[in-house]
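Engineer: Structure, please.
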Amino acid sequence: MYWINGEPRQQLPLTDRAIQFGDGFFTTARIRTGRIDLLSYHLERLAQSAARLLFDPLDLAVLEREMRQAAEQWRDGVLKVIISRGSGGRGYSAAGCGMPLRILSHGEAPPHYPLWRRQGVNLTLSPVALACNPLLAGIKHLNRLEQVLIRTRLEQTAGAQEAVVLDTRGYVTECCAANIFWRRGSEVYTPTLEQSGVAGVMRRHIIALSTGSPFTLHLVDALPAALLAADEVIICNALMPVLPVNRFDERIYQDRTLFEYLRPSC
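Structural biologist: Next up, the predicted model:
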């Protein structure tokens, strides 16, 4: 089921800029028993994306009400919120566009995540690199062709459930559909995401949990060798929400100290 600007609809005009140019952004939230996990983070992320992409300001009160109503109706699963600039403008110009279009949809929660949470996952190094662009870094915009290529190549790789993705400088950035953290001793690291990648809401939650924890968190630019030297690696997104990593190519991890610390709060 889809809602568009608060009404049950499943059609967009072909002139919509989300279709024409990928001119928009989105967030994907987990619904449990009618409530949205990390709702305030999702709303802040949408507002920040609108500002970064020079959209008209979102009516967050309306959007929050629609998200809550959708969650109460659907009860469990996944709520996806897409914001399109709508129709208007000439060519790439956004002049003449009206208020942003709000598209809400529901899906089932990925059934494999609970199994992966118990068993852990294997990672491989993706041959597809992310372009560096600080103007778009961190935003979950609608231009996801890099992720499509990463996933397509990953599906051709036996024995790996996710891929470590580098940027074009060679630094660890994220996974195809997850952020990544690694630990060495009591030091925990995650990519800065200043040049590329998606700043996920679960990543933000884990960063917040690090305050007052036994761990010291560092935002870094790091080469893949840092993962090979780590005691532990985890990946996360709003739906997983956090998974332990068993292997990165030939490197095997057996320590789950950070994962066990985070698990009750994620």
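Engineer: drop to CA atoms for contacts and neighbour counts, all remaining ones
Structural biologist: Will do.
Engineer: where along the stretch 151-266 of the chain do the helices fall?
Structural biologist: Applying DSSP state H, counting those that start in this stretch to the stretch 151-266 of the chain gives helices spanning 201-210, 225-228, 257-262.
Engineer: out of those helices, deepest packed?
Structural biologist: helix 201-210 (a mean of 18; mean count of other C-alpha atoms under 10 Å).
Engineer: Figure out how far that one is from the centre of its chain.
Structural biologist: 13 Å (C-alpha atoms, centre = their mean, to the nearest Å).
Engineer: Chain neighbours aside, what residue packs nearest to residue 137?
Structural biologist: residue 196 (4.2 Å; C-alpha to C-alpha, 6 or more residues apart in numbering).
Engineer: can you pull the contacts of that neighbour?
Structural biologist: 130-134, 136-138, 167, 173 (C-alpha atoms under 8 Å, 6 or more residues apart in numbering).
Engineer: Of those residues, which is the most crowded?
Structural biologist: Neighbour counts for those peak at residue 173, which has 30 neighbours (criterion: other C-alpha atoms under 10 Å).
Engineer: Quick check: residue 210 touching residue 217?
Structural biologist: Yes: in this structure residue 210 lies within contact range of residue 217 using C-alpha atoms under 8 Å: 6.5 Å.
Engineer: Report the separation between residue 171 and residue 93.
Structural biologist: For residue 171, the distance to residue 93 equals 34 Å [C-alpha to C-alpha, to the nearest Å].
Engineer: so of the contacts of residue 196, which ones are in strands?
Structural biologist: The strands, defined by DSSP state E, take in residue 173 from the contacts of residue 196.
Engineer: hmm, back to that, closest to residue 120 out of the helices of the stretch 151-266 of the chain?
Structural biologist: Among the helices of the stretch 151-266 of the chain, helix 257-262 comes nearest to residue 120, with 10.3 Å by C-alpha to C-alpha.
Engineer: The closest one - contacts with which helices or strands?
Structural biologist: strand 232-236, strand 242-248 (3 or more C-alpha pairs under 8 Å, 6 or more residues apart in numbering; DSSP states H and E).
Engineer: Quick one: distance of it to the chain centre.
Structural biologist: Distance of helix 257-262 from the chain centroid (C-alpha atoms, centre = their mean) equals 20 Å.
Engineer: who are the neighbours in contact with residue 182?
Structural biologist: Going by C-alpha under 8 Å, 6+ apart, residue 182 touches 188-190, 227, 230-234.
Engineer: Any idea how many residues pack against residue 200?
Structural biologist: With other C-alpha under 10 Å as criterion, residue 200 counts 22.
Engineer: residue furthest from the geometric center of the protein?
Structural biologist: Most distant from the centre of the chain: residue 90, at 31.1 Å, with distances by C-alpha atoms, centre = their mean.
Engineer: In three-state terms, label that one for me.
Structural biologist: coil (DSSP: H, G, I helix; E, B strand; the rest coil).
Engineer: Check the one 4 residues further on too.
Structural biologist: Following three-state DSSP, we place residue 94 in the coil state.
Engineer: Would you check that it makes contact with residue 86?
Structural biologist: No: with contact defined as C-alpha under 8 Å, residue 94 does not reach residue 86; the gap is 9.2 Å.
Engineer: Please generate a structure for the following sequence too, so the two can be compared:
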Amino acid sequence: MTSVWVNHVEQGRISPFDRGLAYGDGVFATMRTACAHQTAAVLYMDLHLQRLQQSSQRLGIQWQANDLLIDQLLSLAKAYPDHCIKLVLTRGEGGRGYQAPDIAKLTEVVSVHPIPSHYAQWQQQGISLATSPIRLARQPLLAGMKHLNRLEQVLIKTQPLIANTQDWLVLDTDGWVIESSMANIFAIKEGQIFTPAMTHAGVSGVMREQMIDQLLTAGFAVTTKPLRYEDICSADHIFITNSLFGVVDVNTIDQFQFSRWTLTSRFRQVLSVDLP
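Structural biologist: This is a model prediction of the structure:
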């Protein structure tokens, strides 16, 4: 049984009238735990909580992580090293139809999950992507957030993957490259590094932001801008990032092949995301 806490109550229940269930009215974070130098930690916890707070504010939800939640996350990191902690925040019950209540009683759901075992192999060998036939809608009011409305990703994942591919490359309805179904994407061409803008669709992940910071610190030029399919497929190297597998090379997209970047492993070490 998955370990789960609802408002700090172990194996607690969520109301069938919760707005997260009824409307996807909320946000979530997926965080990795680690144990380094005998110290347990939630990797980049402060950044995950800051993003949750900022995303909540964009939805009109007033929330900030309190000491009880932070202590719980740190305790779980100690009990479950090299695991995934998922934190879901909803507006709770109330309101008339879609209209939100004037005063919200929020719901926090914390659960612990193992990290998929194949992620370590992905780090070592890289993966292949195929272009998804399903495209993301453009909605700047929600772009960048990890909100609970994930039906587009559900539809993408219901499509059977092409043989010898591990994930989908996802474009938006105007044909701009956005991400993979579960990660942000970077392209390297002639020493320049590019990543798609998240102004109209997609999720701006914590690991994406950390990777950009580390690349800039290392002296690389990083450009965030709209990218077309041909921009990605003409690159020399491609890699993807998320909070669980860190940084993974992309070997192929459809019929296009890429050499693995020689510095991928180095940046995984800098970011403390190597999997055992």
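Engineer: Need the TM-score from the superposition.
Structural biologist: Remark: TM-score between the superposed chains equals 0.95 [TM-score structural alignment, normalised by the length of the first structure]; 265 aligned residues with a C-alpha RMSD of 1.4 Å.
Engineer: which residue is nearest the centroid of the first structure?
Structural biologist: The centre of the first structure sits closest to residue 200, judged by C-alpha atoms, centre = their mean, with a distance of 4.3 Å.
Engineer: Alignment lookup: it to the second structure.
Structural biologist: Under the alignment (TM-score structural alignment), residue 200 of the first structure pairs with residue 205 in the second structure.
Engineer: Enumerate every residue touching that match.
Structural biologist: Counting by C-alpha under 8 Å, 6+ apart, residue 205 of the second structure has contacts 144, 183-184, 242-243.
Engineer: Kindly report the same for residue 117 of the first structure.
Structural biologist: So residue 117 of the first structure contacts 240, 242-244 (C-alpha under 8 Å, 6+ apart).
Engineer: Number of residues surrounding the counterpart of residue 223 of the first structure in the second structure?
Structural biologist: Aligned by TM-score structural alignment, residue 223 of the first structure pairs with residue 228 of the second structure. Other residues lying near residue 228 of the second structure total 15 when counted by other C-alpha under 10 Å.
Engineer: quick one: the spatially closest residue to residue 228 of the second structure that is not a sequence neighbour and residue 161 of the second structure, what's the gap?
Structural biologist: Of all residues not flanking residue 228 of the second structure in the chain, residue 176 sits nearest, at 5.0 Å (C-alpha to C-alpha, 6+ apart). Distance of residue 176 of the second structure to residue 161 of the second structure, computed by C-alpha to C-alpha: 21 Å.
Engineer: higher neighbour count, the two?
Structural biologist: More crowded of residue 176 of the second structure and residue 161, by other C-alpha under 10 Å: residue 176, with 21 against 16.
Engineer: Tell me the residues of the first structure aligned with stretch 126-145 of the second structure.
Structural biologist: Per TM-score structural alignment, the counterpart of stretch 126-145 of the second structure in the first structure is residues 120-139.
Engineer: and residue 114 of the second structure, what pairs with it in the first structure?
Structural biologist: So residue 114 of the second structure corresponds to residue 108, using TM-score structural alignment.
Engineer: re earlier: give the equivalent position in the first structure for the residue nearest to residue 228 of the second structure.
Structural biologist: Match for residue 176 of the second structure (TM-score structural alignment): residue 171.
Engineer: Let me see the contact set for that match.
Structural biologist: Residues counted as contacts of residue 171 of the first structure (C-alpha under 8 Å, 6+ apart) are 221-224.
Engineer: on that earlier part again, what's the most distant pair in the contacts of residue 205 of the second structure?
Structural biologist: Pairwise over those, using C-alpha to C-alpha, the maximum falls at 144 and 243, 15.0 Å.
Engineer: picking that back up, aligned counterpart of the residue farthest from the centre of the first structure in the second structure, please.
Structural biologist: Using TM-score structural alignment, residue 90 of the first structure pairs with residue 96 in the second structure.
Engineer: again with residue 235 of the first structure
Structural biologist: In the second structure, residue 235 of the first structure lines up with residue 240, judged by TM-score structural alignment.
Engineer: In contact with the residue nearest to its match when sequence neighbours are not counted: list those residues for me.
Structural biologist: In this structure, residue 240 of the second structure finds its nearest non-sequential neighbour in residue 185, 4.4 Å apart by C-alpha to C-alpha, 6+ apart. Contacts for residue 185 of the second structure (C-alpha under 8 Å, 6+ apart) come out as 178-179, 195-196, 238-241.
Engineer: Filter those residues down to the buried ones.
Structural biologist: Buried members of these, counted by 16 or more other C-alpha atoms under 10 Å: 178-179, 195-196, 238-241.
Engineer: Now distance to residue 71 of the second structure too, for those, in TSV please.
Structural biologist: Output for those, formatted as TSV (distance: C-alpha to C-alpha, whole Å):
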residue	distance to residue 71 of the second structure
178	35
179	33
195	35
196	35
238	38
239	34
240	31
241	27
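Engineer: can you tell me how far residue 224 of the second structure sits from residue 195 of the second structure?
Structural biologist: The gap separating residue 224 of the second structure from residue 195 of the second structure is 5 Å, by C-alpha to C-alpha.
Engineer: and if you look at residue 159 of the second structure?
Structural biologist: Per C-alpha to C-alpha, residue 159 of the second structure is found 25 Å from residue 195 of the second structure.
Engineer: Same question for residue 209 of the second structure.
Structural biologist: 11 Å.
Engineer: quick revisit: overlap between the contacts of residue 196 of the first structure and the second structure?
Structural biologist: Checked against the second structure using both residues aligned by TM-score structural alignment, their matches' C-alpha atoms under 8 Å, these keep these contacts: 130-134, 136-138, 167, 173.
Engineer: tell me which of the residues you listed is nearest to residue 41 of the first structure?
Structural biologist: For those, the nearest to residue 41 of the first structure is residue 138 (13.7 Å; C-alpha to C-alpha).
Engineer: what's near enough to touch that closest one?
Structural biologist: The contact partners of residue 138 of the first structure, by C-alpha under 8 Å, 6+ apart, come to 193-194, 196-200.
Engineer: next one: residue 172 of the second structure
Structural biologist: 135-138, 178, 201.
Engineer: got TSV for these, with distance to residue 42 of the second structure too?
Structural biologist: Output for those, formatted as TSV (distance: C-alpha to C-alpha, whole Å):
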residue	distance to residue 42 of the second structure
135	33
136	30
137	32
138	32
178	27
201	27
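Engineer: which of those residues lies closest to residue 7 of the second structure?
Structural biologist: Within those, the smallest distance to residue 7 of the second structure is 30.4 Å, found for residue 201 (C-alpha to C-alpha).
Engineer: ok, that closest one to residue 23 of the second structure distance?
Structural biologist: Taking C-alpha to C-alpha, one finds residue 201 of the second structure at 19 Å from residue 23 of the second structure.
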